[in-house]
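**Student:** Sequence first, predicted model second:
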Amino acid sequence: MNQSKPDPVPAYLLWVKDAPLFIDELNLGRFYDAALRPAFDEKAPVKLKLTEAMKEDIKNKYGAKGSAGLANWLSFIASSSVEVAAEHEKAKSRSEGSETEIVLQPIGTPHRQLEQLTIFYLLERPSQLLVGGPDDVLMWHQHSLGLSVPRPLVFIDLPKRSKIIPMAAEFVNGKVVTLFDKLLAGNGERPPKYNRDHKDEYWKWFDRNFDPDTALTALEEAATENGRIEWVDFRVPIGEIPNTLHLHIEVAGKYSTGTFGYRLIRRGEGHGLRIVGSLRDGPDVNVLALYEK
């Protein structure tokens, strides 16, 4: 007897069911409000439709894996309830023949907001849900996708050996510290000064001389002097140098330096990194969540 197989789940969707290394509660909440909150009633639910044709489009566009099934995955997220401000708020799914209705109730926890935001972009703004690796990031930049409004939601898979270079950070004491100028080469050579007319050589120098231990030490020493991080910027060389991906992470003093030192710089180089964020021109990404591999 033949049994129909469940609609497969795109691999990147599974990221949001992992515990994040970092999640930006403040900016994620703002993004969530801008995208999902109805204009005249912020407590009203958002109702989405998932048709068979949409399932096929998702499968063809993103690729898929897993056995839980796309509809089941959406149902699993949507049916999870949490307590917020002493009120039980949840989202639910209801099958209607070949069409599934997804009802997203307003919710206040960042992990659930990211899950609902992913569902919303997947079903309502599929052209602005961008998934890929370093080469795809360059293509998005070449096509000026970061200039669109609302901002694209991006899932970026950085491979192992990625060079996550700390550039600058602000700390809880209000001091902004540059870090790139402390990343000496193995022979003691200092980084060159930035020159827009010679930026190829500038970024090639950092790519050629990157050492995760040196980068980790620069960030840790700055934090020892100034306290926890408020925000931190990184550059990641991608494609042919001088192409770099700029990562802006707003920490708000809520995470230890080790999160952005060893677990980001060191493990990112050794194992790779998964990034969820909003895309800007650059290519720049405002990081909403980070996941380890």
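**Tutor:** Perfect, I can see it now.
**Student:** C-alpha only now, for contacts and for neighbours.
**Tutor:** OK.
**Student:** and for whichever strand or helix holds residue 113, what are the contacting residues?
**Tutor:** Secondary structure from DSSP states H and E places residue 113 in helix 110-124. Surrounding helix 110-124, the residues in contact under the criterion Cα atoms under 8 Å, 6 or more residues apart in numbering are 13, 16, 23-25, 28-29, 32, 35-36, 48-50, 54, 58, 74, 77-78, 104, 107, 128-129, 153.
**Student:** cool, stretch 77-93 as well?
**Tutor:** Under Cα under 8 Å, 6+ apart, the answer for stretch 77-93 is 74-75, 100-109, 112, 115-116.
**Student:** Let me see the ranges of the helices in the stretch 101-250 of the chain.
**Tutor:** Ranges of helices in the stretch 101-250 of the chain, per DSSP state H, counting those that start in this stretch, are 110-124, 134-142, 199-209, 212-226.
**Student:** Near the nearest residue to residue 205 once chain neighbours are set aside, how many other residues are there?
**Tutor:** Excluding the flanking residues, the one nearest residue 205 by Cα to Cα, 6 or more residues apart in numbering is residue 191, at 7.1 Å. Residue 191: 17 surrounding residues under other Cα atoms under 10 Å.
**Student:** before we move on, the earlier item: counting only strands, which of the contacts of stretch 77-93 make the cut?
**Tutor:** Judged by DSSP state E, the contacts of stretch 77-93 include 100, 101, 102, 103, 104 as members of strands.
**Student:** quick one on the thing from earlier: dump the residue contacts of the residue nearest to residue 205.
**Tutor:** Contacts of residue 191 (Cα under 8 Å, 6+ apart): 180, 181, 182, 183, 184, 185, 202, 205, 206.
**Student:** can you count the residues close to the nearest residue to the fifth one once chain neighbours are set aside?
**Tutor:** Distances taken as Cα to Cα, 6+ apart put residue 190 closest to residue 184, at 5.0 Å, once the chain neighbours are dropped. Residue 190 has 14 neighbouring residues, counting by other Cα under 10 Å.
**Student:** how much space between residue 190 and residue 259?
**Tutor:** In this view, residue 190 and residue 259 are 27 Å apart by Cα to Cα, to the nearest Å.
**Student:** ok, residue 100 touching residue 49?
**Tutor:** Yes: Residue 100 is within contact range of residue 49, at 5.8 Å (criterion: Cα atoms under 8 Å).
**Student:** Compare neighbour counts for the two and give me the winner.
**Tutor:** Legend: neighbour count by other Cα under 10 Å for residue 100 and residue 49, higher for residue 100 (18 against 15).
**Student:** how close does the more buried one get to residue 77?
**Tutor:** Residue 100 is 14 Å from residue 77, by Cα to Cα.
**Student:** Which stretches in the stretch 1-150 of the chain count as strands?
**Tutor:** 22-23, 46-50, 81-84, 87-90, 92-96, 99-104, 129-132 (DSSP state E, counting those that start in this stretch).
**Student:** got another, please set it beside the one above:
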Amino acid sequence: MYASLVLLVSERPQKRYRVPRQDPRAVRGRGVDTDTGTCDDVSLDSQPRQSLIFVLMLSLLMSTLGFTHSALDEKLQWMLDAPFFIDDTQLNAFYDAVLQPQVSREESIHIEITEETARNLGTNLDIDVNPLALAGSLANVLGPFNVKASGGFGFSRDSSQTETKTIDLQPIETPQRQLIQLTTQYLVNHSDRIFFVDDAKQDRDWFDPAEIERVPREVVFLDLPSEERAKAKNTPKTKLIPMAVEFADGTIETLYDKLGAKRRGDSWAPYIQNFSPEEAVEVLEEAAEGKGRIEWINFRVPLDEDITARVHFEPRGAYNNGTFAYNLIYLGYKHGLRLVGTVNREPDIRVLAGYRK
């Protein structure tokens, strides 16, 4: 299958690139020459089929280079899932702040990936990446979305800088795709302001006050563990302790004081130790009775023993209270969550999107 796909995109060769010959058997077809160790450049128009072919060919080339499944792919591809929560209002405002000052709605957003870009990203995220691998990882999440939304996804080789890759994005309105474009912009141009946190007990740089105060606004991908994984890794379980909430009728209520634990000074330890996801869901549902849907809600999430982060959601009445609480609190505790958000001091995470595992 790969050979026939490579043949389709290599009928109009423009330039050829050097490919290390690690395993000639891994590369077949006219797109890659196993004798010379080179491959064709490709030029794509906006047809979805060609974009898909491009991604597959790029994956094949990445395999030759030793990037069959890069660490960056693992960190990005869960954005291709349907989120159980997404803050479209905040995402749109953040998207305009980060991307739109450069362009009008009719113009494309031009992003260049250079050797320096890849080097900085590799240093900041502690991964081994080059421009080709980075472009391939981004293509995996950008390609299928942008073809449908805007009719075009460009990937080209710059004529003056031999290691520069170019991505052209079209301004879009859908929040899921805005999040992907925002992530692309941060990875390429602000890689020191994006954090992928797999173990909140070990990864602490992201909530250092000095780090949070820097600009542009910090973005965090927070991977919260399942109950089983937390036990195996000896990390805090995913305990979303409901703190306060506002409902559609304007009522604001505290919730933590209804959980059957008493706070000692500034410590949240009693709530962490006595947390029950069933009780937390029940408290929230009882508080919501007759008051309408949730406008916003704050939680506390333990990062390490008595260290917690405040986690802020703004559903704005878009979700059924029971479904929202069950997906977030109960299933989050059992199976884990993936949250993407911006970070303020305390730390305080303003959630842009949430994904179930």
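**Tutor:** Yes, it's here. Keep in mind the model is a prediction, meaning the values are calculated, not measured.
**Student:** From the contacts of stretch 77-93 of structure 1, list the buried ones, please.
**Tutor:** 74-75, 100-108, 112, 115-116 (16 or more other Cα atoms under 10 Å).
**Student:** and these as JSON lines, adding distance to residue 92 of structure 1?
**Tutor:** Shown next, in JSON lines, are those (distance: Cα to Cα, whole Å):
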{"residue": "74", "distance to residue 92 of structure 1": "9"}
{"residue": "75", "distance to residue 92 of structure 1": "7"}
{"residue": "100", "distance to residue 92 of structure 1": "10"}
{"residue": "101", "distance to residue 92 of structure 1": "8"}
{"residue": "102", "distance to residue 92 of structure 1": "6"}
{"residue": "103", "distance to residue 92 of structure 1": "5"}
{"residue": "104", "distance to residue 92 of structure 1": "7"}
{"residue": "105", "distance to residue 92 of structure 1": "8"}
{"residue": "106", "distance to residue 92 of structure 1": "12"}
{"residue": "107", "distance to residue 92 of structure 1": "13"}
{"residue": "108", "distance to residue 92 of structure 1": "16"}
{"residue": "112", "distance to residue 92 of structure 1": "13"}
{"residue": "115", "distance to residue 92 of structure 1": "13"}
{"residue": "116", "distance to residue 92 of structure 1": "11"}
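**Student:** Tell me which two of the residues you listed sit farthest apart.
**Tutor:** 100 and 108 (24.3 Å; Cα to Cα).
**Student:** okay, now residue 285 of structure 2: neighbour count?
**Tutor:** 14.
**Student:** quick one, what contacts the equivalent of it over in structure 1?
**Tutor:** Matched across to structure 1, residue 285 of structure 2 falls on residue 220, judged by TM-score structural alignment. Residues in contact with residue 220 of structure 1 (Cα under 8 Å, 6+ apart) are 257, 258, 261.
**Student:** Make sure the first one is actually in contact with residue 225.
**Tutor:** No: shown here, residue 257 of structure 1 and residue 225 do not form a contact pair, counting by Cα under 8 Å, at 12.0 Å.
**Student:** Am I right that residue 277 of structure 1 is in a strand?
**Tutor:** Yes: read with DSSP: H, G, I helix; E, B strand; the rest coil, residue 277 of structure 1 is one of the residues of a strand.
**Student:** Residue 270 of structure 2 matches what in structure 1?
**Tutor:** So, by TM-score structural alignment, residue 270 of structure 2 is matched to residue 205.
**Student:** Kindly report the same for residue 180 of structure 2.
**Tutor:** Looks like residue 180 of structure 2 aligns to residue 115 there (TM-score structural alignment).
**Student:** Over to residue 351 of structure 2?
**Tutor:** By TM-score structural alignment, residue 351 of structure 2 lines up with residue 287.
**Student:** Quick one: neighbours of the residue nearest to residue 195 of structure 2 when sequence neighbours are not counted, just the number.
**Tutor:** Excluding its sequence neighbours, the residue lying closest to residue 195 of structure 2 (Cα to Cα, 6+ apart) is residue 220, at 4.7 Å. Neighbour count for residue 220 of structure 2, taken as other Cα under 10 Å: 21.
**Student:** ok, now how distant is residue 220 of structure 2 from residue 282 of structure 2?
**Tutor:** 29 Å.
**Student:** And residue 204 of structure 2, by the same measure?
**Tutor:** Taking Cα to Cα, one finds residue 204 of structure 2 at 32 Å from residue 282 of structure 2.
**Student:** Touching, residue 274 of structure 1 and residue 158? I think so.
**Tutor:** Yes: counting by Cα under 8 Å, residue 274 of structure 1 touches residue 158, with 6.1 Å between them.
**Student:** Map the residue nearest to residue 195 of structure 2 onto structure 1.
**Tutor:** Checking TM-score structural alignment: residue 220 of structure 2 goes with residue 154.
**Student:** Then residue 81 of structure 2?
**Tutor:** Counting by TM-score structural alignment, the partner of residue 81 of structure 2 is residue 18.
**Student:** Quick one: classify the nearest residue to its match once chain neighbours are set aside as helix, strand or coil.
**Tutor:** Nearest non-adjacent residue to residue 18 of structure 1, counting by Cα to Cα, 6+ apart: residue 291, 7.5 Å away. Here residue 291 of structure 1 is recorded as strand under three-state DSSP.
**Student:** if I pick residue 291 of structure 1, what's in contact with it?
**Tutor:** 15, 18, 19, 20, 21, 22, 273, 274, 275 are the contacts of residue 291 of structure 1 under Cα under 8 Å, 6+ apart.
**Student:** and those, which are buried?
**Tutor:** 15, 21, 22, 273, 274, 275.
**Student:** could you redo these as a markdown table and give each row distance to residue 250 of structure 1?
**Tutor:** Formatted as a markdown table, those follow (distance: Cα to Cα, whole Å):
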| residue | distance to residue 250 of structure 1 |
| --- | --- |
| 15 | 20 |
| 21 | 13 |
| 22 | 10 |
| 273 | 17 |
| 274 | 17 |
| 275 | 14 |
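**Student:** Can you say which two of those residues are spatially most distant?
**Tutor:** Every pair of these checked by Cα to Cα; the farthest is 15 and 22, at 12.7 Å.
**Student:** gap between residue 192 of structure 2 and residue 103 of structure 2?
**Tutor:** Distance from residue 192 of structure 2 to residue 103 of structure 2, by Cα to Cα: 24 Å.
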